[in-house]
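Trainee: need a 3D model of the following:
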Amino acid sequence: MIIVMKAGAVKKDRDEVLKRIKELGYKPHVIHGTTRDVIGAVGDERGKLVLQTIESMHGVESVVPILQPYKLASKEVKKESSVIAVSDTVAIGGRQIVVMAGPCSVESERQIIESAIAVKAAGAHILRGGAFKPRTSPYSFQGLEEDGLKLLAKARTETGLPVVTEVVNPETADLVAEYADILQIGARNAQNFALLKKVGQLRKPILLKRGMSMTIQEFLMSAEYIMSEGNQAVILCERGIRTFETATRNTLDLSAIPVLKERTHLPVIADPSHGTGNYHYVAPMACAAVAAGADGLIIEVHPDPERASSDGPQSLKPKKFAVLMDQLRRIAPAMEREL
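Mentor: Just a heads-up that it's a prediction; the model follows:
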């Protein structure tokens, strides 16, 4: 159920409603709107009709059932798009198209600093880089772990770029949160419910990638796991799904962008690097994602992709990334956005 407060409701009214929701055995989540607050009451579906009694409380306009299985992520709860602040200067979901760029893995101080300087010079807003790497093969490079996190923090100090990096298990989530501005949940962990619950308890924005075989509803239910723990700052990322096609690493599902924008208030970005697996296709798919309505992009950029420890074939060199950023600057105004 969602409890819609009246436009003139005061804090005392809202606090009384929150108290009553808890008394009835439900967990309240306050969503601040532009003109009024909405409170999501989440819990056992079987007894939700008792929440209708809240409609008579002072300051309450209406009590409405949420039809979608994903409650807090649904546009039924919040009509306007959410804008998630990452730093004092960067927010995702507004007019600006936010670009995250950097190497797949942090390999050395020189590599990550050089990458950070290059992507910032081209106009990127956030530095990406993996310190913990969940790999299909146990023999592949697994990342520098905490040493990699320290190098990302140093790159942030050098450039001022906020950092997004992946968290791979609940045990290291707090450690990653000490260094990162955004915590990334990768495709392989998109239904790791223990991890989703853990990051939901942290107060950092979460970049949630779509699982490689996930339906859109399953994707939104994973976002719901995070939000139900109290963290409403979730950014969705379409990164390609597994199909029968072998010409690309994955099939980048650009149709998911407008579908998600219709169903949820959460920001949606695209990952054309993992979506295609080939640097030749990254730029055209990045442009297409912006045209489809994406709020941002996450792109792999490496100063020497031929020697990259992971995902070299899909990484752009800094010069090609700079050309792409120029293309995006021309496309953004056509979508009533800016870069």
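
Trainee: could you use CA atoms for every contact and neighbour count after this?
Mentor: OK.

Trainee: you'd agree I39 is in a strand?
Mentor: Yes: assessed with DSSP: H, G, I helix; E, B strand; the rest coil, I39 lies in a strand.

Trainee: not counting its neighbours along the chain, what's nearest it?
Mentor: V30 (4.5 Å; CA to CA, 6 or more residues apart in numbering).

Trainee: also P69?
Mentor: M221 is the one closest to P69 (CA to CA, 6+ apart), at 7.5 Å.

Trainee: count the neighbours of the closest residue to I298 other than its chain neighbours for me.
Mentor: What sits nearest to I298 in space, not counting adjacent residues and going by CA to CA, 6+ apart, is M100, at 4.5 Å. Using other CA atoms under 10 Å, M100 has 26 neighbouring residues.

Trainee: and what of S81?
Mentor: 15.

Trainee: helix, strand, or coil at it?
Mentor: Per three-state DSSP, the local secondary structure of S81 is coil.

Trainee: give the burial count for the nearest residue to it once chain neighbours are set aside, as a bare number.
Mentor: Excluding its sequence neighbours, the residue lying closest to S81 (CA to CA, 6+ apart) is H265, at 4.4 Å. Neighbour count of H265, defined by other CA under 10 Å: 23.

Trainee: this one next, for a side-by-side:
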Amino acid sequence: MIIVMKPTAGQAEIDHVVEKVEAVGCKTTLLEGTNRKVIAVIGDKRDIPPEYWDTIPGVEKAVPILTPYKLASREVKKSDTEIKINDQVLGGKKIGVIAGPCAVESQDQINFIAEGVKKAGAIALRGGAFKPRTSPYSFQGLKEEGLEYLARAREATGLAIVTEILSPEHIDLVSSYVDVLQIGTRNMANFLLLEAVGKCNKPVILKRGMSATLDEFLLAGEYILSHGNPNVILCERGIRTFETHTRFTLSLSIVPHLKLLTHLPVIVDPSHGTGVRELVAPMSRGAIAVGADGLILEVHKDPEKSFVDGPQALTIESFEKLMKESGAVAESIGREI
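Mentor: As a prediction, the model looks like this:
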């Protein structure tokens, strides 16, 4: 349920409504609208009719929310959420591109890539310090050493840093180095981790689970929102199907569908979604055409020598070309990169 406050409602009236809601055992989240404020009520109190709240001073109306994802729903917030990433904004007119290697390998490697992607127009640098791998014998990342390399690359370029987090125990450590936390596909249903990042103040990129439905994806985002973190970015990265010509099946149709259902920004990962370098650029253009708010791409100095996911990584030169082509698509739909 949401409680819509009157445009004239003052802080004392808002505080009174919050007290009344919490007195019946529910939690509240205050949402700032353009003309008025809305209080989202989290909790199951079906025995209290909406009309009960309408009698409280300052309340315009109470509206039941039918979707299971309350805070992520457009029923709660009609306008798009814009998330600040350092001096950049994701979710507005500008399409944000996040780029970098799948894994941090050395200081020289990450600095070279950071300088290249920034020059081409990226708003943030991605790089894995902790790597979840299918095989226990594969490269697992440089861990804190990798985080230190990322932090130095930020000092050199000014780019915000995005990296994946694997467990609640790592949050304090990783948050001390980076600007945006990423939840990978394998952890979309790791509810303890979702709750933990919900309690921190860093923006979170939530990747869709490789077998997750749209509703499951949004409910994973709801875990983060319901624990107090409003800065959730949804990322489509491909799902596992019977098809074998690509690493995964990149479901671009979910982007406009998500934009209908949620106010949260939606980005796309064509690198993991295809696993094929030659397909990354056309799927990036397609993602922008269907309404994505951003892209997250793998870029490497020398993909053939990459420790992880070389076949899908772009070179700096191919990334520059992609940015120019994608910019033309963005301009054609009234946006920019």
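
Trainee: after superposition, what is the TM-score?
Mentor: After superposition, the two chains reach a TM-score (TM-score structural alignment, normalised by the length of the second structure) of 0.98; 337 aligned residues with a CA RMSD of 0.9 Å.

Trainee: re the thing from before, now do the SS call for the residue nearest to I39 of the first structure.
Mentor: strand.

Trainee: tell me how many other residues surround it.
Mentor: 18.

Trainee: give the aligned equivalent of A118 of the first structure in the second structure.
Mentor: When the second structure is aligned by TM-score structural alignment, A118 of the first structure is paired with G116.

Trainee: my reading is that its match lies in a strand. Confirm?
Mentor: No: with three-state DSSP as the criterion, G116 of the second structure is helix rather than part of a strand.

Trainee: please name the nearest non-neighbouring residue to it.
Mentor: Closest residue to G116 of the second structure apart from its sequence neighbours, by CA to CA, 6+ apart: I316 at 6.1 Å.

Trainee: and V176 of the first structure, by the same measure?
Mentor: In space, V176 of the first structure is closest to V167, 6.4 Å off (CA to CA, 6+ apart).

Trainee: my read is that the one you found contacts L183, right?
Mentor: Yes: look at V167 of the first structure against L183 with CA atoms under 8 Å: they come within range, at 6.3 Å.

Trainee: who touches both of these two?
Mentor: V176 (CA atoms under 8 Å, 6 or more residues apart in numbering).

Trainee: the more surrounded of those two?
Mentor: Neighbour totals were compared for V167 of the first structure and L183, and V167 leads with 28 against 24 (other CA under 10 Å).

Trainee: the more buried one -> the second structure?
Mentor: V167 of the first structure maps onto I165 in the second structure, with residues paired by TM-score structural alignment.

Trainee: then A187 of the first structure?
Mentor: For A187 of the first structure, the residue aligned by TM-score structural alignment is T185.

Trainee: find the nearest non-adjacent residue to that match, please.
Mentor: G209 (4.2 Å).

Trainee: with E109 of the first structure instead?
Mentor: L151 (6.0 Å).

Trainee: ok so the one you found is a strand residue?
Mentor: No: under the criterion used here (three-state DSSP), L151 of the first structure is helix, not part of a strand.

Trainee: what is the neighbour count of the residue mapped onto it from the second structure?
Mentor: Aligning on TM-score structural alignment places L151 of the first structure opposite Y149 in the second structure. By the measure other CA under 10 Å, the count of residues near Y149 of the second structure is 23.

Trainee: quick check: Y149 of the second structure touching I110?
Mentor: Yes: the criterion here is CA under 8 Å, and Y149 of the second structure meets it with I110 at 7.1 Å.

Trainee: mind listing what the match of V167 of the first structure touches?
Mentor: F130, I171, V174, L181, Q182, I183, G184.

Trainee: is it true that R237 of the second structure touches V266?
Mentor: No: between R237 of the second structure and V266 there is no contact under CA under 8 Å: 10.9 Å.
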